[in-house]
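# need a structure here:
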Amino acid sequence: MIDFNSVALKNQRIFYSLLFKAASETLQELALDKKYLGAQIGITAVLHTWGQTLSFHPHLHCIIPAGGLSSINQWIKSKNNFFMPVKVIAKKFRGKFLAFFKKEVLAGNINFYGDIDFLNDNRSYQGFIDTLYNKNWVVFCEKTFKNAFYVVNYLAKYTNRVAIANSRIVKVKNHQVTFTYKDYKDKDKEKFMTLHVFEFIRRFLMHILPKRFKKIRYFGIMGSRN
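Down below sits the predicted model:
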C-alpha cells in the first residue's frame, strides 16, 4: 500500500489546507470539553513539509496558550499536566482529516495520477482509506514553555525557515551535495548524507509551497477576527 504522502504531494494546496482545518477543529473542540479545559483556546499553527534529510513529511507545529476563555470571557488556566492526552488528539484528528479528505474526493477535488492512478478504482480506494483508519496517527506534545522568551525563540526557529539552511551544507563536489542532519531515531546524533545534485534539487523543490499559500495561520482567540 502506498504512503499517504504520495497523495499529498500531488494535491498539495488541498492537502495542506485540510491539515490546518482538521488540526484546528480537533484542538478547539477538545478544549471546549470541560473534561479537558472547558474554554476557547488560541492556536498559532505553522506548516512544515520536510524531514531532516529533505524527505517529504508534511506536518503542523501548533502553539497553544496554557488556558483559554470561558463562555463569560473568564480566563481558565490549564491543568498541571496541560491540555489532554495525545492519543485522544490523534484519534479525533484522524477521524476529522479523513472525513474532510473523503468529501474532497467525492467532490472531484483530489487527483489520483501517476503512481497513485490505481486509486481511481473504487475497491482500491476503499482499501486505501481502510488502511488509513487502521493506522495509529502520531501526535507529539512538547513540554510547556518557561516564559514568553521561549515562545518567541521557538517561533523564530520555525516560522521563517526553508527546507535546509546553508549552514548544513558542508560540501558540493563532483555533482554531489553533502549535508548534515539529525538522526532522531539514534538519539539525535548529527550525521552526514551525500546526494547527487539532481536528487538534492528534486528533494528541495518538493518543499516549495503553492503560490500565495499561507503557511502560518491563527485560530480561536489568536485569530484576527477575535
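
# when you work out contacts or count neighbours from here on, use the C-alpha atoms and nothing else.
OK.

# my read: V46 touches L60, true?
Yes: under the criterion of C-alpha atoms under 8 Å, V46 is in contact with L60, at a separation of 5.5 Å.

# for the protein, just list every one of the strands.
Secondary structure of the chain (DSSP state E): strands at 42-50, 56-63, 67-69, 75-77, 169-173, 176-183, 189-196, 216-220.

# select, out of those strands, the one closest to D3.
For D3, the closest of these is strand 56-63, at 10.8 Å, according to C-alpha to C-alpha.

# so which residues make contact with the closest one?
Strand 56-63 is contacted by residues 5, 9, 16, 19-20, 43-51, 203, 206-207 when judged by C-alpha atoms under 8 Å, 6 or more residues apart in numbering.

# what number of residues lie near L18?
Neighbour count for L18, taken as other C-alpha atoms under 10 Å: 19.

# so it sits against F97, correct?
Yes: proximity of L18 to F97 meets the contact threshold set by C-alpha under 8 Å, at 6.6 Å.

# that older thread, out of the strands of the chain, which comes closest to N134?
Among the strands of the chain, the nearest to N134 by C-alpha to C-alpha is strand 56-63 (19.5 Å).

# before we compare anything, build this one as well:
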Amino acid sequence: MDVIEHFIEPFWARYSGSITVEQRKALQATLQCRTPALGGHRYACNCGQTHHAFHSCNHRLCPQCGAADTAQWVHKQMGKLLPVPYFMITFTLPEELRSVMLGNRRAMELFFQCSSQAISELLADPKRTGFARSGFFGVFQSWTQEMRYHPHIHYIVPGVGLTEDDQLKHLKNPKWLIYAEPFARRLRTLLANQLLDADLIEKRLFWQLVKMDWNAAVDPAGSGENAVKYLGKYVQRSVISDGRVLAIEGDRVCIRIKNRDTKTYETRSMSGVEFIHRYLLHALPARFHRIRYRGFLHARGKPKLQWLQLLLDARIAKAVEPPKPAHAGYLCPRCGTPMRRTSRHARAPPAERNQHFFNVVAA
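Next up is the predicted model:
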C-alpha cells in the first residue's frame, strides 16, 4: 500500500516502541506483499514481452489480499441458506470496553462466547421463538468508515429452528424475531460478569457497565443473500482498500467514506502517521477466528442442518454460480496472448525478510 510505504519512517519513529507483535507482522506483510521478498514467478510471451508476478502475503489485514477467499466463502454460505426469512443481529460494545478489547484475544473470545449464548438462550425461550435448537453464524468487525476502533459482531440468524424432539418450528410472524433490548441486556449480564471473573476489568468498571444501556440491533434480512454478501466484505478484507485512498497531500491522507445517514460519499483527511496507526488498530491477535458458527450451522451440527433441509424440502442447495478464479493466467500486455511461466523466484529467508523490513522503516 503506497500510503504506508510513504509514511512508514515518521510512523516508526513515533510508534516503534509501542506496537504489538501482531501489528509489526501486519505492517511487514503489507509492505512486502507482492514484492521480490516473498518470491514469485517470471512469465514470458512469444513476442518477447516478460512479466514478473510476486506472491501475495495473504495477511488478513492486507488490502491487496483476500478477494478470492471472500468469493469462496460467500459461495459456500449461499449454498447453506434455507427457504425461510433471515435476520441480522448486531452487538456493539460500549465505548468503555474498547480499550479492554483492543488486541486482547481473551476479551474478544468472551465477546463472541457471550453474544452467541445470549442469542441461543433467547431463541430457546418458549415465550419468544421456542427454538430449542437454533443455528447462526457471526462475523467480528472492528472498524468504522474512518478506520476507528469500533468492535462489534454481526450475526445472521435464520427464522427457523427445531424443538426438543427435532420437530420443525417456524416464527409466528415471519417478519419479526425478538426485540433488540433483551439481546442487549443479556449480553450485558453475561459479558460484564465474564470479564470481571477473568480479571480483565475492575469492579468499578463492572458496576459502571451493568448500569448503562448496551446496544443491540435486530434487522430483517430477507432471504439472507444480501446479508451474506454484506458480511463477505469483512471476512477476508482489510479495514480500507486502495480505492478509498483519494490522495496524499503533504503529510496528510485523504480517504473516501460513506455517510450511512445521508447515503452519500464524503472525504476525510488525517495525517499519514495517524492513518497507519488506525490501520494497525485492526490487526487481530494470532489464532483469533473472525467467523464463528453455532448450532446446526456449526460443523458438528451438520446432521441437524440436513434434517432441517429435509423438513423444509430444501435438500438441494440453491444453485449458485461458482465464483470465477481471480485470474486464469497472465495475458501479454503487448499482444494479448496468454503468457507462459518460465522460472521461479525463491522466497527470501525469514531473517532476510526481517532485515529488509527494518531497513525500510529505519531508512
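
# give me the TM-score for these two chains.
Put the two chains on top of each other and the TM-score (TM-score structural alignment, normalised by the length of structure 1) is 0.84; 205 aligned residues with a C-alpha RMSD of 1.8 Å.

# coming back round to it: dump the strands of structure 1 to a markdown table, plus distance to V88 of structure 1 and mean neighbour count.
Supplementary listing: the strands of structure 1 in a markdown table, determined by distance: least, C-alpha to C-alpha, whole Å; neighbours: other C-alpha atoms under 10 Å:
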| stretch | distance to V88 of structure 1 | mean neighbour count |
| --- | --- | --- |
| strand 42-50 | 18 | 21 |
| strand 56-63 | 16 | 18 |
| strand 67-69 | 18 | 21 |
| strand 75-77 | 20 | 15 |
| strand 169-173 | 39 | 13 |
| strand 176-183 | 28 | 17 |
| strand 189-196 | 31 | 13 |
| strand 216-220 | 20 | 18 |
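
# so which of the ones you listed is nearest K143 of structure 1?
In terms of C-alpha to C-alpha, the element of the strands of structure 1 nearest to K143 of structure 1 is strand 56-63, at 11.1 Å.

# the closest one corresponds to what range in structure 2?
Residues 149-156 of structure 2 are where strand 56-63 of structure 1 lands when matched by TM-score structural alignment.

# that stretch vs structure 1, mean deviation?
Comparing stretch 149-156 of structure 2 with its match in structure 1 after superposition yields a mean distance of 0.5 Å (mean C-alpha distance after the TM-score superposition for structure 1).

# relative to the whole chain's centre, how far out is that stretch?
Remark: stretch 149-156 of structure 2 is offset 9 Å from the chain centroid, using C-alpha atoms, centre = their mean, to the nearest Å.

# residues of the host helix or strand of L31 of structure 2 that come out buried?
Secondary structure assigned from DSSP states H and E places L31 of structure 2 in helix 21-32. For helix 21-32 of structure 2, a neighbour-count test (16 or more other C-alpha atoms under 10 Å) marks 22-23, 25-32 as buried.

# what does that helix correspond to over in structure 1?
Counting by TM-score structural alignment, helix 21-32 of structure 2 pairs with no residue of structure 1.

# other SSEs contacting that helix?
The contact analysis (3 or more C-alpha pairs under 8 Å, 6 or more residues apart in numbering; DSSP states H and E) places helix 21-32 of structure 2 against helix 272-280, helix 350-361.

# reformat the ones you listed as a markdown table; add mean neighbour count.
As requested, the helices and strands packed on helix 21-32 of structure 2 are exported to a markdown table (neighbours: other C-alpha atoms under 10 Å):
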| stretch | mean neighbour count |
| --- | --- |
| helix 272-280 | 21 |
| helix 350-361 | 14 |
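
# would a markdown table of those helices with distance to N215 of structure 2 be doable?
Below are the helices and strands packed on helix 21-32 of structure 2 laid out as a markdown table (distance: least, C-alpha to C-alpha, whole Å):
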| stretch | distance to N215 of structure 2 |
| --- | --- |
| helix 272-280 | 23 |
| helix 350-361 | 40 |
